[in-house]
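Visitor: Have a look at this fold, sequence not included:
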């Protein structure tokens, strides 16, 4: 029985780690006034009939705090990359000079900063929902095991461990959100 409880808790922790990893990748996509290549994550370019991520059809570099440069490996990819960035609606207009595509990030207004903080908090709340859902699932699994013969003390101990994991991962989510909010609100 104890082995099954350990497997349940291990699977739960794995799910919580995945939620945290997803949050980190989503927070990386939210621009905080600084240029980062992660802004382009999730944007696909039509490369000879098949979708390819932007970072696989060109070289992405950050020139300064507000400028991203994309140098396509093939010159005929300039237009498709430009169209993909416009279609992604990330709030940045690409500048095509015939060799490179440059993205100039405008300075954030106070209103836009507040919108980004709300979006960040929404992503954090989604992660917390997944973490709490993992806790609920493990507790249901423990109750099933209890019906199959797991002792009441063993069940209580397992539920305590599940709650401790939940508290730990929610605290990490809160820490990430606080850091991102501080980054966004910094002028």
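Guide: Right, received. Where do you want to start? Treat the numbers as computed from the prediction; the structure is a model and nothing was measured. Residues are numbered from 1 along each chain as shown.

Visitor: Every contact and neighbour count from this point should use C-alpha atoms.
Guide: Noted.

Visitor: Quick check: residue 178 vs residue 124, distance?
Guide: Applying Cα to Cα, to the nearest Å, the value for residue 178 to residue 124 is 10 Å.

Visitor: So for these two, which residue has more residues nearby?
Guide: The neighbour comparison of residue 178 against residue 124 (other Cα atoms under 10 Å) goes to residue 124, with 23 against 15.

Visitor: what helices or strands is the strand or helix carrying the more buried one leaning on?
Guide: If you go by DSSP states H and E, residue 124 is part of helix 110-147. Under the contact criterion of 3 or more Cα pairs under 8 Å, 6 or more residues apart in numbering; DSSP states H and E, helix 110-147 touches helix 2-29, helix 152-185.

Visitor: That helix versus helix 2-29: what angle between them?
Guide: 170 degrees (axes from the mean of the first three to the mean of the last three Cα atoms, to 10 degrees).

Visitor: in helix 110-147, what's buried?
Guide: If you call a residue buried by 16 or more other Cα atoms under 10 Å, then helix 110-147 has these buried ones: 113, 116-117, 120-121, 123-125, 127-128, 130-139, 141-143, 145-146.

Visitor: another one to put next to it:
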């Protein structure tokens, strides 16, 4: 009878993994005082009449720990790319060198580091909420199966499995947050 009521744990796991992937992406966009190509991912350039990710109008490189360069392929877009970076809120002042835009990464002060750790904590809490929402969906599936005739033993087994998945994902979020906060606070 247990086989009659299958809870799609693969779907739940995939959705929880998606929340973690989103968290890693958000963490990648946080400036830590070190150059990273991923810090430019949220920057959109008005190219050819539509918003375009910066990595689709040029090559983003990290030639040294405190420098990011963008080699813009179309000379006509250099000004638009520079403007997009300047207005992105990253706090970086681009320097032009032909079609190459150099982005020196300034040292972060203590106050800014603390602000960034708070932002990282907000991102982590959003990921925890997303994971708990997936858990709630799984528990709702189990309750529905119980109403359709699932035994209490099977219900308990499924609930335990969903809870274990949730606990593992929340632990991974907490570890990722600790790592990111340590990285941000490192001088």
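Guide: Great, that's in hand. This is a predicted model, so every value here is computed, not measured.

Visitor: can you tell me which of the helices and strands packed on helix 110-147 of structure 1 comes nearest to residue 66 of structure 1?
Guide: helix 152-185 (14.0 Å; Cα to Cα).

Visitor: how far apart are that closest one and its match in structure 2?
Guide: Mean deviation of helix 152-185 of structure 1 relative to structure 2 after superposition (mean Cα distance after the TM-score superposition for structure 1): 0.6 Å.

Visitor: what angle sits between that helix and helix 2-29?
Guide: 10 degrees.

Visitor: Show me which residues of helix 152-185 of structure 1 are buried.
Guide: Going by 16+ other Cα under 10 Å, helix 152-185 of structure 1 has these buried residues: 154-155, 158-159, 162-163, 165-166, 169-170, 173, 176-177, 180-181, 183-185.

Visitor: Against which helices or strands is that helix packed?
Guide: Applying 3+ Cα pairs under 8 Å, 6+ apart, we find helix 152-185 of structure 1 packed against helix 2-29, helix 110-147.

Visitor: so how much does the very next helix or strand once past the shortest one differ from structure 2 once superposed?
Guide: I take that to be helix 2-29 of structure 1. Once the chain leaves helix 2-29 of structure 1, the next helix or strand it forms, by DSSP H and E, is strand 44-47. For strand 44-47 of structure 1, the mean distance to aligned residues of structure 2 following superposition is 1.4 Å (mean Cα distance after the TM-score superposition for structure 1).

Visitor: Which secondary structure elements does the following helix or strand past strand 44-47 of structure 1 sit against?
Guide: Downstream of strand 44-47 of structure 1, the first helix or strand assigned by DSSP H and E is strand 50-53. Packing contacts for strand 50-53 of structure 1, counted by 3+ Cα pairs under 8 Å, 6+ apart, involve strand 44-47.

Visitor: quick one: buried residues of the strand it packs on?
Guide: For strand 44-47 of structure 1, a neighbour-count test (16+ other Cα under 10 Å) marks 44, 45, 46 as buried.

Visitor: which strands and helices sit next to it?
Guide: Here strand 44-47 of structure 1 touches strand 50-53, helix 78-88, going by 3+ Cα pairs under 8 Å, 6+ apart.

Visitor: hmm, 6 Å instead?
Guide: strand 50-53 (3 or more Cα pairs under 6 Å, 6 or more residues apart in numbering; DSSP states H and E).

Visitor: Report the mean deviation for the strand it packs on after fitting onto structure 2.
Guide: Relative to structure 2, strand 50-53 of structure 1 is 1.6 Å off (mean Cα distance after the TM-score superposition for structure 1).

Visitor: can you pull the buried residues of that strand?
Guide: In strand 50-53 of structure 1, counting by 16+ other Cα under 10 Å, buried: residue 53.

Visitor: how much space between residue 182 of structure 1 and residue 175 of structure 1?
Guide: Distance, residue 182 of structure 1 to residue 175 of structure 1, by Cα to Cα: 11 Å.
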